[in-house]
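A.B. asks: Show me the folded form of this:
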Amino acid sequence: MWRHIASNAVTFLIMGLFLLGGVILWGKGEYQAEGPLDQAICLQVERGSNMRRVSQKLVDQGAISSAAIFRIGADYEEKTSQLKAGSFLVQPGTSMSQIVDVVTRGGASTCGTEVVYRVGVNRISVQVRELDPTSNRFVERAEFTPGEDEVPEIFATTKEKADTRFRVAVAEGVTSWQVTEALKGIDLLEGNIAEIPAEGALAPDSYEVRPGDDRATIIAQMAARQELLVAEAWEARDPDLPIGSPEDLLILASIVEKETGVPEERGQVASVFVNRLNQNMRLQTDPTVIYGITEGKGVLGRGLRRSELRAETPWNTYVITGLPPTPIANPGRASLMAAAQPDETDFVFFVADGTGGHAFATTLEEHNRNVARWRQIEAERGAAAAGNASTGGN
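C.D. replies: Predicted coordinates for the structure are as follows:
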């Protein structure tokens, strides 16, 4: 009898272990399987939250099939204690395992609302935008110019949210003074900037910042990134460039950056200046004259006078031969590479063509025709503007 009971007990134990193993295998399969989400969502994990709250939020949003399996899987992978606060984009079909990895890996948030401080050539603006998970595109909620526009209420409320991201976006062609002044004006940052960085030393890019970040540390990050970009361009430069150092390359790239806003033209513009250097011709580029007047501290805001084109400053390339002594702005990677690898052309002249781009020429005669066409376009635009003004724009 006891033998029969023992035999049954062993049988039940084996069956129990078998069933338990099956449940574990099933749970593991569910944890790693494609999730039920059919439309992207933005998962917000508040500071001080835990896996129980996160798992329930995921169930409510239709991202996972079981809160219990989600938590057990996180425990099994020893990731429960690694939960990070933030806003995380969860794509359709993402598995529980992948979601756990996203919310415990850390790093920058990938969705939600962000405040972007845009440092542009002509102005500084602040933008509040939010990622639409379904289109994976940011939707603008508000934009204003500090000191000029009324500050929208959404800006104040967004700044106070724990999961809001902050970003400083530096445009190509801004000066180091402009970057420094912009950082000084961002009240969520702390610390002083001892001195304006050398012109050209800061990489135009988008930088994520956090409340309390040190301004000098952000400047150092920009400088380190630009140093890498300059080294990369210098390493990839054409061997016959009339450029003697990485600093000269940076100077040339800054001029290219200021001369054209058309990406496809950068190589051609760079070729004009390289051809002029090879022929010992003066560069004769207006942005260098402007820098000699402003030294990068603000925007000139008007056309150049004839007297200014003749004025002797270290940067006036109508007066000096060769490159100016310093960059005239902070060039981006594309302009650095254009200066390092310019197009192969015979162009030594260019002038605006009325479309936002330039007309290039190899001879003075051809260039004079292009200049005449540009002056005609300017005259027609001036007449049209005067006509609109006299009729009230109707």
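
A.B. asks: Only C-alpha atoms from now on, for both contacts and neighbour counts.
C.D. replies: Fine.

A.B. asks: Check the burial of Met281 by counting its neighbours.
C.D. replies: 17 (other C-alpha atoms under 10 Å).

A.B. asks: from what I can see it touches Ile320, true?
C.D. replies: No. In this structure Met281 lies outside contact range of Ile320 using C-alpha atoms under 8 Å: 9.9 Å.

A.B. asks: which residues in this structure form strands?
C.D. replies: Assigned strands in the chain, in chain order: 41-45, 86-90, 113-119, 124-132, 137-144, 165-170, 206-209, 349-352, 358-361 (criterion: DSSP state E).

A.B. asks: Serialize these to CSV and add fields for distance to Asp238 and mean neighbour count.
C.D. replies: Compiled in CSV, the strands of the chain are given as follows (distance: least, C-alpha to C-alpha, whole Å; neighbours: other C-alpha atoms under 10 Å):
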stretch, distance to Asp238, mean neighbour count
strand 41-45, 46, 21
strand 86-90, 43, 22
strand 113-119, 32, 23
strand 124-132, 36, 19
strand 137-144, 39, 15
strand 165-170, 28, 21
strand 206-209, 29, 16
strand 349-352, 22, 20
strand 358-361, 22, 20
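
A.B. asks: looking at those, which is closest to Leu17?
C.D. replies: Leu17 lies closest to strand 86-90 among the strands of the chain, at 35.9 Å (C-alpha to C-alpha).

A.B. asks: Can you check what angle separates the closest one from strand 41-45?
C.D. replies: 150 degrees (axes from the mean of the first three to the mean of the last three C-alpha atoms, to 10 degrees).

A.B. asks: Pull up the gap between Trp27 and Glu380, please.
C.D. replies: You called it Trp, but residue 27 is Gly. 74 Å (C-alpha to C-alpha, to the nearest Å).

A.B. asks: So those two - more neighbours on which side?
C.D. replies: For Gly27 versus Glu380, neighbours defined as other C-alpha under 10 Å are more numerous around Gly27 (18 against 12).

A.B. asks: Could you count how many residues lie near the residue nearest to that one when sequence neighbours are not counted?
C.D. replies: Nearest residue to Gly27 in three dimensions, chain neighbours excluded: Ile69, at 6.5 Å (C-alpha to C-alpha, 6 or more residues apart in numbering). The number of residues packed near Ile69 is 17, by other C-alpha under 10 Å.

A.B. asks: pretty sure Ile69 is touching Gly29, no?
C.D. replies: No. Counting by C-alpha under 8 Å, Ile69 stays clear of Gly29, with 10.2 Å between them.

A.B. asks: how far is stretch 371-378 from where the chain is centred?
C.D. replies: 36 Å (C-alpha atoms, centre = their mean, to the nearest Å).

A.B. asks: let me redo that: stretch 186-197
C.D. replies: How far stretch 186-197 lies from its chain's middle: 20 Å, per C-alpha atoms, centre = their mean.

A.B. asks: neighbours around Ser271, how many?
C.D. replies: Neighbour tally, Ser271, other C-alpha under 10 Å: 23.

A.B. asks: Could you check how far it is from Gln341?
C.D. replies: From Ser271 over to Gln341 (counting by C-alpha to C-alpha), the distance is 9 Å.

A.B. asks: Could you also give me the structure for this next sequence, so I can compare it with the first?
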Amino acid sequence: MKRFLLTVFLLGALAVLGAGGWALWWVYQPLPLSAPTVDLSIEAGTLPRGVAQAVKDAGVDVNTDLLYLWFRFSGQDRLIKAGSYELETGITPHRLLAKLARGEETLRAVTLVEGWNFRQVRAALLKEEVLKPETKGLTDEAVMNLLGKPGVHPEGRFFPDTYTYAKGSSDVAVLRRALRAMEKRLAAAWAQRAPDAVVKTPDEALILASIIEKETGKAADRTMVASVFSNRLRVGMPLQTDPTVIYGLGAAFDGNLRKKDLQADTPWNTYTRGGLPPTPIAMPGKPSLLAAVQPAPSKALYFVARGDGSSQFSASLDEHNRAVNKYQRGQ
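C.D. replies: Purely as a prediction, here's the structure:
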């Protein structure tokens, strides 16, 4: 009898060891996928058993009971994070759990470029295929309402940068982050303004910065461009900057700025109207924001492109005309 019980015990022990060995082998084996990559979405509040089912529903050929037991046995089942994940060929149960526990979501990125206007921003977001287009078909005013900024003109209110997002995110979420980023950058720049800065409010600084952004060919000239416009505002000269005229033309601008365009009055035409335009004309980056509040000390009132991206600055009209003849007319 003792020999029989010993035999049963040994067989049981071998079975347990065999099962344990098989389980250890299984967690390091690649899971069969229905495609080279499959997208897995885990909703917030999903329990471990639901996560196992979501994995199968995503296109992974796996026994959900076995996967659930692995989650529980590992002790990391409560660490699984909601999010959007991309599972690639070769992923194992061990790697899958590590991915979910660390929250290694699949992130995309969209870049909002310095100098873009809001129309270009919306077009770029619309091209992002995995970004939910919640603003599609909405007016700019409606978009700002969604962002909690009713009555605020959207131009220039979003900071140009590269923003990452997970599958299933919305364009509203990206815009909200860009909006907060610009508010933070603008506040930081405003706190560093020079005592004699010509701009009197953060909004004025943002408007001037947007013009500086569009008029600067080389980064080294940025604070001098800011100085020209600041000096003009200080003495009451019209800014006379083409980018504001182009902005006022909107979609009607065909790439060729004509004399009649400079004479056509719009709220943004700084040839026909004095002072700053009513809104920014583009998204300024951090250097332009700082230049607007910390322009270079100079008496320059004019500048002209040299043809290599840089500009020649002049304090008098005679100087400026000579520079125009030299760099624009080759005289």
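
A.B. asks: care to give me the TM-score?
C.D. replies: The TM-score (TM-score structural alignment, normalised by the length of the second structure) is 0.65; 240 aligned residues with a C-alpha RMSD of 3.2 Å.

A.B. asks: okay if I get the strands of the first structure as JSON lines plus distance to Leu13 of the first structure?
C.D. replies: Converted to JSON lines, those look like this (distance: least, C-alpha to C-alpha, whole Å):
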{"stretch": "strand 41-45", "distance to Leu13 of the first structure": "42"}
{"stretch": "strand 86-90", "distance to Leu13 of the first structure": "42"}
{"stretch": "strand 113-119", "distance to Leu13 of the first structure": "54"}
{"stretch": "strand 124-132", "distance to Leu13 of the first structure": "53"}
{"stretch": "strand 137-144", "distance to Leu13 of the first structure": "55"}
{"stretch": "strand 165-170", "distance to Leu13 of the first structure": "54"}
{"stretch": "strand 206-209", "distance to Leu13 of the first structure": "57"}
{"stretch": "strand 349-352", "distance to Leu13 of the first structure": "87"}
{"stretch": "strand 358-361", "distance to Leu13 of the first structure": "84"}
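
A.B. asks: Nearest to Glu199 of the first structure among these would be which one?
C.D. replies: Closest approach to Glu199 of the first structure among the strands of the first structure (C-alpha to C-alpha): strand 165-170, 14.1 Å.

A.B. asks: Give me the range in the second structure that that closest one lines up against.
C.D. replies: Using TM-score structural alignment, the residues of the second structure aligned to strand 165-170 of the first structure are 107-112.

A.B. asks: Please compute how far the matching stretch lies from its chain's middle.
C.D. replies: Taking mean C-alpha positions (C-alpha atoms, centre = their mean), stretch 107-112 of the second structure and its chain are 6 Å apart.

A.B. asks: residues in contact with it?
C.D. replies: Stretch 107-112 of the second structure is contacted by residues 121, 124-125, 128, 159-167 when judged by C-alpha atoms under 8 Å, 6 or more residues apart in numbering.

A.B. asks: how does it look with 6 Å?
C.D. replies: Pro160, Asp161, Thr162, Tyr163, Thr164, Tyr165, Ala166 (C-alpha atoms under 6 Å, 6 or more residues apart in numbering).

A.B. asks: Quick one: map the second one onto the first structure.
C.D. replies: In the first structure, the residue paired with Asp161 of the second structure according to TM-score structural alignment is Asp205.

A.B. asks: Look up how far Gly354 of the first structure lies from its match.
C.D. replies: 29 Å.

A.B. asks: got it, and Gln341 of the first structure?
C.D. replies: Taking C-alpha to C-alpha, one finds Gln341 of the first structure at 27 Å from Gly354 of the first structure.

A.B. asks: now Gly387 of the first structure
C.D. replies: The value you get for Gly387 of the first structure to Gly354 of the first structure, if C-alpha to C-alpha is used, is 19 Å.

A.B. asks: excluding its backbone neighbours, what's nearest Val245 of the second structure?
C.D. replies: Val245 of the second structure's closest residue in space is Asn269 (C-alpha to C-alpha, 6+ apart), at 4.6 Å.

A.B. asks: what about that neighbour, how many residues close to it?
C.D. replies: 27.

A.B. asks: what's the counterpart of it in the first structure?
C.D. replies: Going residue by residue (TM-score structural alignment), Asn269 of the second structure aligns to Asn316.

A.B. asks: My understanding was that that match contacts Ile290; is that so?
C.D. replies: No. Using C-alpha atoms under 6 Å, Asn316 of the first structure is not in contact with Ile290, being 8.1 Å away.

A.B. asks: Map Pro325 of the first structure onto the second structure.
C.D. replies: In the second structure, Pro325 of the first structure lands on Pro278 (TM-score structural alignment).

A.B. asks: Also Arg369 of the first structure?
C.D. replies: Using TM-score structural alignment, Arg369 of the first structure sits opposite Arg322 in the second structure.

A.B. asks: thinking again about what came up before, next one: the residue nearest to Gly27 of the first structure from Ala220 of the first structure, what distance?
C.D. replies: If you go by C-alpha to C-alpha, the gap between Ile69 of the first structure and Ala220 of the first structure works out to 45 Å.

A.B. asks: and what of Arg47 of the first structure?
C.D. replies: Distance of Arg47 of the first structure to Ala220 of the first structure, given as C-alpha to C-alpha: 29 Å.

A.B. asks: before we move on, what about Trp315 of the first structure?
C.D. replies: Distance from Trp315 of the first structure to Ala220 of the first structure, by C-alpha to C-alpha: 26 Å.

A.B. asks: burial count for the corresponding residue of the second structure for Asp346 of the first structure?
C.D. replies: Mapped onto the second structure by TM-score structural alignment, Asp346 of the first structure lines up with Lys299. Number of residues near Lys299 of the second structure (other C-alpha under 10 Å) recorded here: 16.

A.B. asks: for Ala231 of the first structure, same thing?
C.D. replies: By other C-alpha under 10 Å, the residues close to Ala231 of the first structure number 13.

A.B. asks: For it, what is the corresponding residue in the second structure?
C.D. replies: In the second structure, Ala231 of the first structure lands on Ala187 (TM-score structural alignment).

A.B. asks: OK, contacts around its match?
C.D. replies: If a contact means C-alpha under 6 Å, 6+ apart, then Ala187 of the second structure has no contacts.

A.B. asks: now the end-to-end length of stretch 142-154 of the second structure.
C.D. replies: Start-to-end, stretch 142-154 of the second structure (C-alpha to C-alpha) is 10 Å.

A.B. asks: same check, this time on stretch 256-268 of the first structure
C.D. replies: In stretch 256-268 of the first structure, first residue to last residue: 9 Å (C-alpha to C-alpha).

A.B. asks: Please state the offset of that stretch from the chain centre?
C.D. replies: With C-alpha atoms, centre = their mean, you get 19 Å for stretch 256-268 of the first structure.
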